[in-house]
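Participant: sequence-free structure coming up:
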């Protein structure tokens, strides 16, 4: 894992991936269907996807540069305005004088959500030369952006001493298709959810974790209300529960989880504590629309320390309880 240290370079994390502007409809009485008006009790319009992760890392006082394609369209402008209002670093935005529309209408049900989305224009990745200049401690790529270049970029970054994290985000293919195996074997850490794991491997739960662990040194499985599990090569499986919370909207929960995980890595914490931090970020995200309820650093530290105190109590011997 990463050891905590002072840095002369501008960023702890370089995040690469697209924004989306989410129109979130929640509290639906039924699933949307043809020929019917379905009314929602809740609604919000906010930027999401990698915006959520970048904002979460910013709230956690983590120096983050977000490499993101933006355009001259309405949704790019709304996202950029929101990022500037939040005080986020936008200096790595790739501003194009054409549409870079990324918009989703999300219908959020009790335990999951679906999307109708539109994506215009191309995505890019930071060049190896830029990573060499920026020298972040962590490179986090969310999505299969420029997938043919990903394995080589990860290999270059790792040779520079940069820790590489990858989240496939909504993959619709099997593990043996295209160059996914090459990408996974070039990363340090692979994060994904139960649904994505099942699609990739044809297995579920810990069986899927075992398959993926043959390729990536550290695999982290996000399991929603069941918490999360990880497989660290040579050290076995670690599983942690999620707190019970009132679920308003699950949009952005996985993106928030990733931010908490990377934050824990940067602190040099144990894997158990890192996983707890990630789960707390993901769990907080579902208590409002689109990750608006993300914890700041002080709040997250209180939650994680609370878990440690509980863990200490549960592991005391009866004779120690004075």
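Facilitator: Perfect, I can see it now. Note that the coordinates shown come from a computational prediction; the quantities given were computed from them, not determined experimentally.
Participant: make it CA atoms for all contacts and neighbour counts henceforth
Facilitator: Noted.
Participant: Residue 210 looks like it's in a helix, true?
Facilitator: Yes - counting by DSSP: H, G, I helix; E, B strand; the rest coil, residue 210 is part of a helix.
Participant: Now do the contacts for it.
Facilitator: With contacts taken as C-alpha atoms under 8 Å, 6 or more residues apart in numbering, residue 210 has the following neighbours: residue 231.
Participant: For it, give its distance to residue 136.
Facilitator: 30 Å (C-alpha to C-alpha, to the nearest Å).
Participant: same check, this time on residue 81
Facilitator: Using C-alpha to C-alpha, one gets 25 Å for the distance from residue 81 to residue 136.
Participant: list the helices and strands the helix ranked longest in the chain packs on?
Facilitator: Once the chain is assigned using DSSP state H, the helix that runs over the most residues is helix 297-314. Helices and strands touching helix 297-314, as assessed by 3 or more C-alpha pairs under 8 Å, 6 or more residues apart in numbering; DSSP states H and E, comprise helix 271-285.
Participant: Take this one as well and set it beside the first:
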């Protein structure tokens, strides 16, 4: 494949999921035995049980990488998505929503069981989200479903750590990395959650050591899990020496990034009230990548990320509900 000029800014591979979001109390979290503030994988029966226990809910297309693309698409960034849905009602909802956002999505639907994935999200009064994910059809994304020409046409391949867990999409993502690197493109990776690193940290560390990852997104907890260092500065410095671009978010303490020896930081954007932290990391990545794809300075990329994250935690749901171009023009 040639190293011709890219026709897409970002192509992402991730879980194709419909988010089901409901408010709950701290007592509800305890009674259901949920991992407060974390993400837990559940089977189909577990998803049905939790769905029945939910109060009034909002259903919106989600999935970490797809959420990031939804933010990027609003920021004048040309995007494409690869992910597996089933030929069912939720699959149709997901496909409609992502295409309506202006994102290319052409992965063939799967006719066999299991159904399209869904994430049941319980939001406590402090805005913290507790996610319980049934991956469904998403965990059966085969390498054969990849459009390799499409992957090679994007400047950045963005991969979701959550999808590294199932074997079939893990093989697909490894193939996508090979295709992207052969085309001279960058590979971005989001660690997604510490439990994913617990299970696949050796894979991630090997890819970092081999120079496969060009841009890495982690939060404080993931950084500690990945490096084995409880001290943020020690872990960040060690990892920054191995990754061309490292971005570490720190919730209310803002974010830090390094790029080829340069370091920058940004404070968290003020928010009148935190409603729902679902998608905060996804939208931070969207804001950052929207600047990075256009060659903006590191600190400005971080600022974009902070603005995007602040917008999404001010309402329910993991995707922007504001004119993001106008918001960036106002805040930058």
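Facilitator: That came through fine. Predicted model only: the values in this text are computed from it and were never measured.
Participant: TM-score of the superposed pair?
Facilitator: TM-score for the superposed pair, counting by TM-score structural alignment, normalised by the length of the first structure: 0.80. Supporting figures: 296 aligned residues with a C-alpha RMSD of 3.1 Å.
Participant: More neighbours: residue 81 and residue 136 of the first structure, which one.
Facilitator: Counted by other C-alpha atoms under 10 Å, residue 81 of the first structure and residue 136 do not tie: residue 136 has more neighbours, with 26 against 12.
Participant: Just confirm the more buried one is within a strand.
Facilitator: No - assignment of residue 136 of the first structure by three-state DSSP gives coil, placing it outside any strand.
Participant: what's near enough to touch the residue mapped onto it from the second structure?
Facilitator: Using TM-score structural alignment to pair residues, one finds that residue 136 of the first structure aligns to residue 154 in the second structure. Contacts were defined as C-alpha under 8 Å, 6+ apart; by that measure residue 154 of the second structure touches 6, 7, 8, 9, 10, 11, 185.
Participant: what about the closest residue in space to residue 154 of the second structure that isn't next to it in sequence, neighbour count?
Facilitator: The spatially closest residue to residue 154 of the second structure, leaving aside those adjacent along the chain, is residue 8, at 4.3 Å (C-alpha to C-alpha, 6 or more residues apart in numbering). For residue 8 of the second structure, the neighbour count with other C-alpha under 10 Å is 19.
Participant: What spatial separation is found between the counterpart of residue 8 of the second structure in the first structure and residue 62 of the first structure?
Facilitator: Aligned against the first structure by TM-score structural alignment, residue 8 of the second structure finds its counterpart in residue 11. Summarising the geometry, the distance separating residue 11 of the first structure from residue 62 of the first structure, computed by C-alpha to C-alpha, is 8 Å.
Participant: Same check on residue 14 of the first structure?
Facilitator: 10 Å.
Participant: Neighbour count for the two, which is higher?
Facilitator: Here residue 14 of the first structure and residue 62 are compared on neighbour count by other C-alpha under 10 Å; more neighbours surround residue 14, at 25 against 19.
Participant: Quick check: which element contains that one?
Facilitator: Counting by DSSP states H and E, the element that carries residue 14 of the first structure is strand 13-16.
Participant: Have a look at how far, on average, whichever helix or strand comes after that strand is from the second structure.
Facilitator: Downstream of strand 13-16 of the first structure, the next assigned helix or strand under DSSP H and E is strand 19-28. If you overlay the two and look at strand 19-28 of the first structure, the average distance to its match in the second structure is 2.1 Å (mean C-alpha distance after the TM-score superposition for the first structure).
Participant: counting contacts, what elements does strand 19-28 of the first structure pack onto?
Facilitator: Using 3+ C-alpha pairs under 8 Å, 6+ apart as the contact criterion, the neighbours of strand 19-28 of the first structure among helices and strands are strand 40-49, helix 50-59, helix 74-85, strand 102-108.
Participant: Going toward the C-terminus from the longest one, what's the next helix or strand?
Facilitator: The reference is to helix 74-85 of the first structure. If you walk from helix 74-85 of the first structure toward the C-terminus, the next helix or strand you reach (DSSP H and E) is strand 93-95.
Participant: Which stretch of the second structure lines up against that next one?
Facilitator: Taking TM-score structural alignment, strand 93-95 of the first structure hits residues 107-109 over in the second structure.
Participant: what's in contact with that stretch?
Facilitator: Where contact means C-alpha under 8 Å, 6+ apart, the residues beyond stretch 107-109 of the second structure that reach it are 82, 83, 84, 85, 86, 87, 91, 145, 146.
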